[in-house]
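S.K.: this one's sequence-less:
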């Protein structure tokens, strides 16, 4: 069997990449070793920048329909409510940032939404397909042959490893992970049904005694479930049985064991932060948790992972379907590895109480000013620069996010006459846009300004590089 792109792993990263490739007409196959989508909540926070990505991928309405806002934290002590805890710095939507607060959606439901969109676009997921190796000798030729525990090999022009923190593909490539233990204390996370607690608050139970850990019980928006998180002393072997989870809840709160009426999914982990030494080896790319592992604090892991896919998807499409130079794919690691490292630092800082959940965790300030794909031709730009996220807003009555939506480049011309451009570039013109200022702004398919200036001849030089195909 042959395909253009083989995506290993049907988590949020692999499914988002599958969607982006499908809408670009790229023949891609997503494979997943499990026989179904991941069943647990785990990553439950969708950050504002990822909501913008989901807007472009055509899933935002579905995500909004199955999620909700984060509840206010309620601190309990000895069965009494003793105070509120705001999990996030407040932020109101603005014209240039319409999604300015995180949205809660359990990971399993996010994956259901992404899977449905992928199928709608004609994409494919093959379940029960466990990768066991591949022919590395072919990577510099025309493709990679991937082997499975069962079923036929697959020959792909490119392979993307989105198979999680214990990535088989990454280990087969011999790519190391550099990192640290964020917290030696193991954590239990479980999706449960609980009686006796309201769903208007995220319930927090501080540690009782020197050797006890905290307990948090968060209502999962759009469901009847509560996510239970419990911390244990270093060296503890966490028992994932329903009986043990009921005992932990009873010991650390005012609830009785029978208040936990059902345990639907449970897992344990030790928070760590790690970054792959490389994000690429020949024709194989690493994305998501295969490339970077985060503490869950701050909700950065899933979001950084989806944005990996969003960065790589348009570049693979441009090379495979648009005739762009293969060198374009080299900018994936150049752009995403520094961002992943930055977000790992933020996740770790949030976990340790050093960073607030706020401006940094929304990911709206991330960009690629230092990328080789970025050209800022103005000598003293004020405000928006090449490499920055392209804001939303209105220009001559046109909403910019509506203009950006789709697998194309967009030229935003403010107070400057727009030049003739290839049909593949959409043009929006107007006299004034406060978030942009005067000038020409060539916006990439992933919503970042690739080129900015006023000299149209220099824009032609950028277009001649072939990356806009």
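M.R.: Happy to help now that I have it. Note that the structure is a prediction, hence the values are computed from the model and not measured.
S.K.: when you work out contacts or count neighbours from here on, use the C-alpha atoms and nothing else.
M.R.: OK.
S.K.: what helices and strands are in contact with the longest strand seen in the chain?
M.R.: For the chain, the longest strand by residue count, based on DSSP state E, is strand 260-269. Using 3 or more Cα pairs under 8 Å, 6 or more residues apart in numbering; DSSP states H and E, the elements in contact with strand 260-269 are strand 187-194, helix 242-252.
S.K.: which one of those is the most hemmed in?
M.R.: Comparing those by mean neighbour count (mean count of other Cα atoms under 10 Å), strand 187-194 comes out on top with a mean of 23.
S.K.: structure B:
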């Protein structure tokens, strides 16, 4: 057995959740390893929708341009009876960016593309994924986790890590060894055949669907996958059907369900038999071992919530692990479960309701609104949300921090999201009397906190000042008077206080950062 190695974090699973966490940790200078037992990288479309909140996360991680280059908005839907078009509509209505929501439209990006982009970003930070590397056992003590890894064709390896994160999917070995409950249900008879393939004779301008005209239940669907020349084929199965995963099975089932014999399927790239699972854990953390993504919650595909919730698990956990590894109070990790468990329950309920609407063939069941975009998910009332105003506004501590266009004292345009980008906290100090507070926070906390005074046009400016060009910052944060707003590294508001001295900010930071 190889000599034991000591690292800060061992991440098990190299899907979108594990990769997001690895990128976030690496940019903080936290040493981590990412392992995956698969012999090669995932090649399927599976989780193909990125919601607006996830796009904001990916912006902060420095990969949004790369994601946009390989993705596109969802195409309109076109429903058929055989070859006859019977309905057209959209899953997501087009929306223009606003000052506080710069990315309002979900993007379709096949999962393998998302993972490819995140791996490339990880490589620029000095990290990589170790394929064909399986976690077979771990045990923890008060100071860390001892893990045994098995490499294909190699000797077992002992690894010592301060923390271990299981991002290893719905069948998580980490979760099972921990003995964490995974309550919910599996619909054994509710299955769907899914495959990525080429189609001759069909345009790529629409998501093409064939449904039962009376019940509106889906019979077959062909969705053009953005950034590729492939379609994703979806065929619901009857309880007693046991088809294979070969190309001829897809062609036969599609012909039967659609009533079309003129479309040729070929070049099958990936195939999967999907069973509906609706489950979530009762704990996100056991000591120094934490769960994230599908290891903690599995969803129906309706609403595109699963992958996105996993990305945001990792985004919530990354800054906390980084802070604790730097010396912040270990109790900070308790807030990961306290914040994410209620969110997972809420999102799981949403995806289940949407799935049931589709299953029942309800009118407009395919349409998606603001509830699926995850911009409204919040941590209000949680352990890290402190709002010290007598009457909180529409935007409160625990909410997502809105964007807004501003400019510097020299006239250079800058967005709040530009200011937030990076592993630091951001203090937005609204009011002319906050200059001393801004100077004190910047002097004491260095790179951990970036403090800026947000001034109205015409007010005195200087160093560490943003000009609220059109008043969108103050409006976006629903501020009636002057206040200090502390934004966490994951883009949520941690503190809002009308007290303009640095004391309230210092008290907050002492609980979430190293001395």
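M.R.: Looks like it arrived, so ask away. Note that the coordinates shown come from a computational prediction; the quantities given were computed from them, not determined experimentally.
S.K.: in CSV: the helices and strands packed on strand 260-269 of the first structure, plus distance to residue 91 of the first structure.
M.R.: Shown next, in CSV, are those (distance: least, Cα to Cα, whole Å):
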stretch, distance to residue 91 of the first structure
strand 187-194, 28
helix 242-252, 33
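S.K.: so which of these is nearest residue 332 of the first structure?
M.R.: strand 187-194 (32.7 Å; Cα to Cα).
S.K.: which residues in the second structure does that closest one match up with?
M.R.: The aligned range for strand 187-194 of the first structure in the second structure is 192-199, by TM-score structural alignment.
S.K.: chain center to that stretch: distance?
M.R.: 25 Å (Cα atoms, centre = their mean, to the nearest Å).
S.K.: how about residues contacting that stretch?
M.R.: For stretch 192-199 of the second structure, contacts defined as Cα atoms under 8 Å, 6 or more residues apart in numbering pick out 44-45, 229-237, 245, 250, 263-275.
S.K.: report the angle between the longest strand of the first structure and strand 187-194.
M.R.: Put simply, strand 260-269 of the first structure runs at 160 degrees to strand 187-194, going by axes from the mean of the first three to the mean of the last three Cα atoms, to 10 degrees.
S.K.: now strand 260-269 of the first structure: buried residues?
M.R.: 260, 263, 265, 266, 267, 268 (16 or more other Cα atoms under 10 Å).
S.K.: let me see the contact set for the aligned partner of the third one in the second structure.
M.R.: Just to be clear, that refers to residue 265 of the first structure. Residue correspondence, TM-score structural alignment: residue 265 of the first structure in this structure matches residue 270 in the second structure. Residues near residue 270 of the second structure by Cα under 8 Å, 6+ apart: 43, 44, 195, 196, 197.
S.K.: with adjacent residues omitted, what lies nearest to the third one?
M.R.: Excluding its sequence neighbours, the residue lying closest to residue 195 of the second structure (Cα to Cα, 6 or more residues apart in numbering) is residue 271, at 4.2 Å.
S.K.: please enumerate the strands of the stretch 1-150 of the second structure.
M.R.: For the stretch 1-150 of the second structure, applying DSSP state E, counting those that start in this stretch gives strands covering 2-12, 32-35, 49-50, 72-73, 77-81, 84-89, 107-108, 129-130, 133-140, 145-151.
S.K.: tell me which of those sits most buried.
M.R.: Greatest average neighbour count among the strands of the stretch 1-150 of the second structure goes to strand 49-50 (a mean of 26), per mean count of other Cα under 10 Å.
S.K.: what span of the first structure lines up against that strand?
M.R.: Going by TM-score structural alignment, strand 49-50 of the second structure lines up with residues 45-46 of the first structure.
S.K.: quick one: the alignment partner in the first structure of residue 91 of the second structure from residue 443 of the first structure, how far?
M.R.: Residue pairing (TM-score structural alignment): residue 91 of the second structure is matched to residue 87 of the first structure. According to Cα to Cα, to the nearest Å, residue 87 of the first structure and residue 443 of the first structure sit 34 Å apart.
S.K.: likewise residue 261 of the first structure?
M.R.: 51 Å.
S.K.: what's the answer for residue 302 of the first structure, then?
M.R.: 24 Å.
S.K.: one more: residue 312 of the first structure?
M.R.: 16 Å.
S.K.: got CSV for the buried residues of strand 260-269 of the first structure, with distance to residue 149 of the first structure too?
M.R.: Shown next, in CSV, are these (distance: Cα to Cα, whole Å):
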residue, distance to residue 149 of the first structure
260, 39
263, 31
265, 26
266, 26
267, 25
268, 27
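S.K.: closest one of the residues you listed to residue 108 of the first structure?
M.R.: Nearest to residue 108 of the first structure among the buried residues of strand 260-269 of the first structure, with distances taken as Cα to Cα, is residue 265, at 10.8 Å.
S.K.: from residue 228 of the first structure, how far out is that closest one?
M.R.: Taking Cα to Cα, one finds residue 265 of the first structure at 10 Å from residue 228 of the first structure.
S.K.: next one: residue 152 of the first structure
M.R.: 41 Å.
S.K.: more neighbours, the two?
M.R.: Taking neighbours as other Cα atoms under 10 Å, residue 152 of the first structure and residue 228 compare with residue 228 leading, 23 against 11.
S.K.: element containing that one, please.
M.R.: Using DSSP states H and E, residue 228 of the first structure sits in strand 226-231.
S.K.: all helices of the stretch 251-400 of the first structure, in order?
M.R.: 301-321, 330-351, 359-362, 400-404 (DSSP state H, counting those that start in this stretch).
S.K.: please identify the buried residues of the third one?
M.R.: I take that to be helix 359-362 of the first structure. 360, 361, 362.
S.K.: and stretch 50-68 of the first structure, by the same measure?
M.R.: Neighbour-count burial for stretch 50-68 of the first structure [16+ other Cα under 10 Å]: 50-60, 62-63, 66-68.
S.K.: so which of the residues you listed comes closest to residue 374 of the first structure?
M.R.: Closest to residue 374 of the first structure, out of all of those and judged by Cα to Cα, is residue 53, at 19.9 Å.
S.K.: could you list every residue that touches the closest one?
M.R.: With Cα under 8 Å, 6+ apart, residue 53 of the first structure has these contacts: 307, 310, 446.
S.K.: what about the closest residue in space to residue 309 of the second structure that isn't next to it in sequence, distance to residue 15 of the second structure?
M.R.: Leaving aside its chain neighbours, residue 309 of the second structure sits nearest to residue 293 (6.7 Å; criterion: Cα to Cα, 6+ apart). Residue 293 of the second structure is 9 Å from residue 15 of the second structure, where distance means Cα to Cα.
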